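>>> can you look at this prediction? I've put the sequence above it.
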Amino acid sequence: MMIMRSEDTLEDIELDLLIEAIWRRYQYDFRDYSRTSVLRRLQRAQAHFGHANLSGLLDQILHEPECLPELIGFLTIQVSDMFRDPDYFRAIREKVVPHLRTWPSIKVWIAGCANGEEFYSLAILFREEGLEDRTLFYCTDINTAALARAKAGIFEIDRLPGFSRNYREAGGKGSLSDYYTANYGVARFDPTLRSRVVFADHNLASDAVFSEVHFVSSRNVLIYFDRALQDRALGLFARSLPPGGFLGLGTKETVLFSPERENFADFAPDEKVWRRRSHSSQEAAYAE
């Protein structure tokens, strides 16, 4: 439900109507995303589609559904790097993996996988640590075009020097070039890295928990949500993880100011990794 404010500008009203229309027409829910971030992205879409205002974009998106995938591309962030923030991946390798080894099978959820950089980073790491054969990865995003790119595993060759540098700093045990072939200006990553992955459309704003997993990696996603949606996403992660499971977030993200904080214990806080507690007070009260 839209809440009208007395100080609303015409652009505020247009923004509310456009966000509501995307939800009601296509069931993509951006209502609890950071308003400033959504406005900025929709203004870029408005310029791209050649409209003078958001009302023009609203009319087009209501009557030309074929434009929706391109609009979703503006509303979601697909920019990342392989082994981005190498200290995070080093912490996964050195601190988290020894605990994951204790499970006979492992499920990993990469929530907001974008074009797949995070997935290929973890798939390589798990292969090098001997966990690949007993790990199932779930890679989810709301952007179906990004999911298709992740499935393809193809990246521009000029991005590889940065990827390789991150890989080395993250504790890589070989050469990143062992995992791809390069030709015609692109790098194609080894298709066997995708032998144990499920790519799926999942919306943290409206969808439910779909499986128990042992490790959730959702980095640089929560920063685009408002506080209520951050809490919802953290709740999904908490309910997905068994006691002792792990949650990894982005460098500017935290569980500390959420009601879900009680579900997580510090594990490697400097690298933004938390561990699922055995029981929260809410769960204990429910169990009684």
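Perfect, I can see it now.

>>> only C-alpha atoms for contact and neighbour calcs from this point on.
Noted.

>>> based on its surroundings, how many neighbours for the closest residue to L193 other than its chain neighbours?
Nearest non-adjacent residue to L193, counting by CA to CA, 6 or more residues apart in numbering: A123, 6.1 Å away. By the measure other CA atoms under 10 Å, the count of residues near A123 is 23.

>>> element containing A123?
According to DSSP states H and E, A123 maps onto helix 117-128.

>>> from Y138, how far out is the residue nearest to L193?
Distance of A123 to Y138, computed by CA to CA, to the nearest Å: 11 Å.

>>> repeat that for D270.
According to CA to CA, D270 and Y138 sit 25 Å apart.

>>> neighbour count winner among these two?
Neighbours per residue (other CA under 10 Å) separate D270 from Y138, with Y138 holding more: 20 against 11.

>>> would you state the helices of the protein in chain order?
Taking DSSP state H as the test, the helices found in the chain are 10-26, 35-49, 54-63, 68-75, 86-91, 97-100, 117-128, 144-152, 160-169, 227-240, 281-287.

>>> got those helices as CSV, with distance to L249 columns?
Formatted as CSV, the helices of the chain follow (distance: least, CA to CA, whole Å):
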stretch, distance to L249
helix 10-26, 26
helix 35-49, 19
helix 54-63, 33
helix 68-75, 20
helix 86-91, 9
helix 97-100, 16
helix 117-128, 12
helix 144-152, 20
helix 160-169, 18
helix 227-240, 10
helix 281-287, 23
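
>>> count of neighbours near G185?
When counting by other CA under 10 Å, one arrives at 9 neighbours for G185.

>>> so who does it touch?
The contact partners of G185, by CA atoms under 8 Å, 6 or more residues apart in numbering, come to E156, I157, D158.

>>> in addition, the following structure is provided for comparison:
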Amino acid sequence: MKQQDIAADEQLEIELLLEAIHRKYGYDFRQYSQAHTRRRLEHRLHLENMGKFSEMIPRVIYEEEFFTQILLDLSINTTEMFRDPWFYKRIREVVIPHLRTYPFLKIWHAGCSAGQEVYSMCILLEEEGLKGRCQVYATDFNDRILAKAKDGIYPMDLVREYSSNYLKAGGTGSLSEYYVAEYNNVVMKRFLKEQVLFSSHNLATDGVFGEMHMICCRNVLIYFNRDLQNRVMELFYDSLCPGGFLCLGTKESMKFSSVADNFEVVCGKEKIFRKKRRR
């Protein structure tokens, strides 16, 4: 059999597996990037000593624990505190002055993963005196990852890098003020979570989060295909109040979105956009 025929058959098996996941459990990965999906499923294939993607289908249907593992495999969980420090520095310098003009703020972290970027934003809001009048929504489709975000427990060996990022992002104190050390981990302090609501939301299938003043969804859209990226962009547009800010990842673009003309660029390098006000 030709190599291209083998690749086409394997892609068909992957599509059938994703269809089974969607029909059985309601999670929709059918419009995720083919390269990302294949890479993560190949990893599971080797760990389970399976020969074909199609062998996963009955296990996904009949073994809920195996499905849960596949869900973790397909989740996007690469993040860190104050990732891209220069992004947070620009939030402080450019976005915060606008947010100060509102009596109450609503901020949505979409695809929050294990929560490091949520806590980063909460620390920034605390230091800028805005946290007390802010409601933060942290969402992800994976309940296990969401539980980790809510716990706010991270390995101690990552703290040095987190602390360096914090200072480069314009931190006004020490990151150690915001966590408690426990054995080989750090636990984010309870007060950081007081205005945070952790809840399940699937960008591929769920609806609008209304009237947000800022939405952060960084380094998630790169794992979606063009159609799903556009759907999510429209969702963000509908979820933002006029003049609200949208923050994307460094490799993400609004260029091909159907709502691109409804946003203005605030910081090009940092991928910070603002929803235009109607005239």
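In hand now; what should we look at? Here the structure is a predicted model, which is why all the values come from computation and not from measurement.

>>> quick one: TM-score?
The TM-score (TM-score structural alignment, normalised by the length of the second structure) is 0.96; 276 aligned residues with a CA RMSD of 1.5 Å.

>>> mind giving me CSV with the contacts of G185 of the first structure and columns for neighbour count and distance to G50 of the first structure?
Formatted as CSV, the contacts of G185 of the first structure follow (neighbours: other CA atoms under 10 Å; distance: CA to CA, whole Å):
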residue, neighbour count, distance to G50 of the first structure
E156, 13, 29
I157, 14, 32
D158, 11, 31
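
>>> which of the residues you listed fall in strands?
Of those, the ones assigned to strands by DSSP state E are E156.

>>> could you single out the nearest of the contacts of G185 of the first structure to L249 of the first structure?
E156 (25.9 Å; CA to CA).

>>> now for the residue lying closest to the closest one once chain neighbours are set aside, how many residues are close by?
Spatially, and ignoring its direct neighbours in sequence, E156 of the first structure is nearest to V186 (4.5 Å; CA to CA, 6+ apart). Applying other CA under 10 Å, we find 16 residues neighbouring V186 of the first structure.

>>> contacting residues for V186 of the first structure?
When contacts are counted by CA under 8 Å, 6+ apart, V186 of the first structure touches I154, F155, E156, I157.

>>> now do it against I157 of the first structure, distance only.
Going from V186 of the first structure to I157 of the first structure by CA to CA gives 5 Å.

>>> and what of D8 of the first structure?
Distance of D8 of the first structure to I157 of the first structure, given as CA to CA: 47 Å.

>>> the residue nearest to L193 of the first structure -> the second structure?
Aligned counterpart of A123 of the first structure in the second structure: C122 (TM-score structural alignment).

>>> contact partners for its match?
Contacts for C122 of the second structure (CA under 8 Å, 6+ apart) come out as K131, L192, K193.

>>> same question for G116 of the first structure.
So G116 of the first structure contacts A146, L147, R149, A150, K151, G153 (CA under 8 Å, 6+ apart).

>>> for the last one, give me its contacts.
This means G153 of the first structure. With contacts defined as CA under 8 Å, 6+ apart, G153 of the first structure is in contact with G116, R188, F189, D190, P191.

>>> in strands only, show me the residues you listed.
Among the contacts of G153 of the first structure, the members falling in strands are R188, F189 (criterion: DSSP E).

>>> how do the contacts of G153 of the first structure look in the second structure, which are kept?
Checking those against the second structure (both residues aligned by TM-score structural alignment, their matches' CA atoms under 8 Å), the contacts still present are G116, R188, F189.

>>> buried residues in stretch 166-174 of the second structure, which are they?
By neighbour count on 16 or more other CA atoms under 10 Å, the buried set for stretch 166-174 of the second structure is Y166, L167, A169, G170, G171.

>>> one more: stretch 51-69 of the second structure?
Neighbour counts over stretch 51-69 of the second structure (16+ other CA under 10 Å) mark F53, S54, M56, I57, V60, I61, F67 as buried.

>>> can you count the residues close to the residue nearest to the third one when sequence neighbours are not counted?
Right, M56 of the second structure. Spatial nearest neighbour of M56 of the second structure, chain neighbours left out: L17 (7.2 Å); criterion: CA to CA, 6+ apart. Using other CA under 10 Å, L17 of the second structure is surrounded by 22 other residues.

>>> contact partners for L17 of the second structure?
L17 of the second structure touches F53, S54, M56, I57, counting by CA under 8 Å, 6+ apart.

>>> could you export those residues to a markdown table, including columns for distance to F224 of the second structure?
Converted to a markdown table, the contacts of L17 of the second structure look like this (distance: CA to CA, whole Å):
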| residue | distance to F224 of the second structure |
| --- | --- |
| F53 | 21 |
| S54 | 23 |
| M56 | 22 |
| I57 | 22 |
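
>>> okay, and stretch 135-152 of the second structure goes to which residues in the first structure?
Stretch 135-152 of the second structure lines up with residues 136-153 of the first structure when matched by TM-score structural alignment.

>>> and that stretch, what's buried?
136-147, 150-151, 153.

>>> now do stretch 117-130 of the first structure
Buried residues in stretch 117-130 of the first structure, counting neighbours by 16+ other CA under 10 Å, are found at E117, E118, F119, Y120, S121, L122, A123, I124, L125, F126.
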